[in-house]
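> structure, please.
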Amino acid sequence: MGFEQLAELRDRLRAEKAQVKTESNERPARRPSPKAKPREQKPREQDPVVEGIRRLQKHFPLAFPVNPAPKVPLKEGILKDAEQHLERLGITGDQLKQSIATWCRGTRYWAAMTENAPRLDLDGQPAGTVTASQAVYAKQQARRQRAQARREQAKTKAETAAPAEGEAAAAVAAPVDDASA
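Next up, the predicted model:
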């Protein structure tokens, strides 16, 4: 395929794209008729872990502060303490375990894990401190999370760019039939 054919293909694709864009903009917005009944909104199904964290924040706001407040290091063995409140929380034991695990994996939590920082129980009372080795571990985890996020972002960026490059390369590599030209 020669440069002229590639240019013609590019122009045709641009025209098709512009046509699709104008068609989508030309569609009139639907207006509900005055006699139409309002739709009943169905409650959204929420992730059970997110729901568990929300309930922990509601019942134990000092141990599970709402963003933008910084997270606090939790007492070692907080899961056992929280399991005593399952009925009050209205969640399952597995949901509680996953919620606390997710809470303790975030970058805000790792940032709170500094040496000698007080660990809090469910009521917000000090129950131990963060050791030096725990603080070092937290820094390592935060670094790993940042590196993993960068790798995933680069992978996503490469995946979205690859098909377009692959199509262009295939068009350039396609054999030209001299008899038809």
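> every contact and neighbour count from this point should use C-alpha atoms.
Noted.
> give me the element the residue nearest the centre of the chain is part of.
In the chain, the residue lying closest to the centroid (Cα atoms, centre = their mean) is Ala149, at 10.5 Å. Ala149 belongs to helix 132-173 when assigned by DSSP states H and E.
> again with Arg119
Assessed by DSSP H and E, Arg119 sits inside strand 118-120.
> what residues does the following helix or strand past that strand touch?
Downstream of strand 118-120, the first helix or strand assigned by DSSP H and E is strand 126-129. With contacts defined as Cα atoms under 8 Å, 6 or more residues apart in numbering, strand 126-129 is touched by Lys75, Glu115, Asn116, Ala117, Pro118, Arg119, Leu120, Asp121.
> show me which of those are buried.
Lys75, Ala117, Pro118, Arg119, Leu120, Asp121 (16 or more other Cα atoms under 10 Å).
> need the nearest residue in space to the third one, chain neighbours excluded.
Closest residue to Pro118 in three dimensions, ignoring its sequence neighbours and counting by Cα to Cα, 6 or more residues apart in numbering: Thr129, at 4.4 Å.
> over to the last one?
When the adjacent residues along the chain are set aside, Asp121 lies closest to Lys75, with 5.2 Å between them (Cα to Cα, 6+ apart).
> and this one, so I can compare the two:
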Amino acid sequence: MGFEQLAGLKEQLAKQAASAAAKKKAQRARRPVPAAASKPAEPAKPAKPAAAPSKPVDPVVHVIGKLQKRFPLAFPKNPAPKVPLKVGIFEDLMKHAEELGLNEKELRGAIKVWCRGNRYWTCLVQGAPRIDLTGGAAGEVSAADAERAVYLETNRLARSAPAPKTAEAVK
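Here you go, the predicted structure:
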């Protein structure tokens, strides 16, 4: 099939589509208007019931979200592993507080939450590079920091494990 034949076929299909659209428009114009349509319109009811109010989100989560958007290398989103932050990262964040629209209390709370938990403690391995806000290396994790992370994780696991049942507790 040559280009001329394709162009002719395209024109033919366009004419068919236009005539079909004109027929539909004419059929709509011939339909009688139902009596209910002449009445004043009632307020529309929502098709779906209103969603149940969601649980309020902790403000710290919003602050961490801002930090993740502004500093994605220092505050990676889950499921990416967290990275060890530079010692003194809070002072660096305070320089950007006004730009982020955050105050000292909000930043302290966000850093406190970010640096707590299994995901952060597992990244604290001796010799691992600590990261500044731009993602550059800013020191290494010391042996003492790595030991403390292991200690904190062990204590968390011990608290969350169910207490062993003794013979007296069973009776």
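> after superposition, what's the TM-score here?
The pair, once superposed, lands on a TM-score of 0.63 when counted by TM-score structural alignment, normalised by the length of the second structure; 119 aligned residues with a Cα RMSD of 2.2 Å.
> from Arg10 of the first structure, how far out is the residue nearest to Pro118 of the first structure?
64 Å (Cα to Cα, to the nearest Å).
> for the two, indicate the residue with more neighbours.
Taking neighbours as other Cα atoms under 10 Å, Thr129 of the first structure and Arg10 compare with Thr129 leading, 19 against 13.
> map the more buried one onto the second structure.
Aligned by TM-score structural alignment, Thr129 of the first structure pairs with Glu140 of the second structure.
> again, but for Asp47 of the first structure
Aligned against the second structure - with TM-score structural alignment as the criterion - Asp47 of the first structure pairs with Asp58.
> check contacts around its match.
Contacts of Asp58 of the second structure (Cα under 8 Å, 6+ apart): none.
> for it, give its distance to Gly65 of the second structure.
Distance of Asp58 of the second structure to Gly65 of the second structure, given as Cα to Cα: 11 Å.
> any idea which helix or strand carries Lys10 of the second structure?
Per DSSP H and E: helix 3-30 holds Lys10 of the second structure.
> Provide the aligned range in the first structure for that helix.
The counterpart of helix 3-30 of the second structure in the first structure, using TM-score structural alignment, is absent.
> next SSE downstream of that helix?
helix 35-38.
> so how much does whatever helix or strand comes next after that next one differ from the first structure once superposed?
Helices and strands here follow DSSP H and E; after helix 35-38 of the second structure, the next one along the chain is helix 59-70. Once the two models are superposed, helix 59-70 of the second structure sits on average 0.8 Å from its counterpart in the first structure (mean Cα distance after the TM-score superposition for the first structure).
> what range in the first structure matches the next helix or strand after helix 59-70 of the second structure?
Note on helix 59-70 of the second structure: by DSSP H and E, the next helix or strand toward the C-terminus is helix 89-95. Mapped onto the first structure using TM-score structural alignment, helix 89-95 of the second structure spans residues 78-84.
> give me the contact list for that stretch.
Gly93, Leu96, Lys97, Ile100, Asp121, Leu122.
> what is the nearest of these to Ala138 of the first structure?
Closest approach between those and Ala138 of the first structure, by Cα to Cα: Ile100, at 16.0 Å.
> any idea how far the equivalent of Asn116 of the first structure over in the second structure is from Leu100 of the second structure?
Asn116 of the first structure maps onto Gly127 in the second structure, with residues paired by TM-score structural alignment. Distance, Gly127 of the second structure to Leu100 of the second structure, using Cα to Cα: 32 Å.
> list the buried ones in stretch 110-117 of the second structure?
Ala110, Ile111, Trp114.
> out of the residues you listed, which is nearest to Gln27 of the second structure?
For those, the nearest to Gln27 of the second structure is Ala110 (63.4 Å; Cα to Cα).
> grab the nearest non-local neighbour of the alignment partner in the first structure of that closest one.
Mapped onto the first structure by TM-score structural alignment, Ala110 of the second structure lines up with Ser99. Excluding the flanking residues, the one nearest Ser99 of the first structure by Cα to Cα, 6+ apart is Val49, at 4.8 Å.
> then Val72 of the first structure?
Closest to Val72 of the first structure by Cα to Cα, 6+ apart is Ala112, at 5.7 Å.
> related to what we said a few turns ago, who's in contact with the strand holding Arg119 of the first structure?
Ala63, Val72, Pro73, Leu74, Lys75, Glu76, Pro126, Ala127, Gly128, Thr129, Val130.
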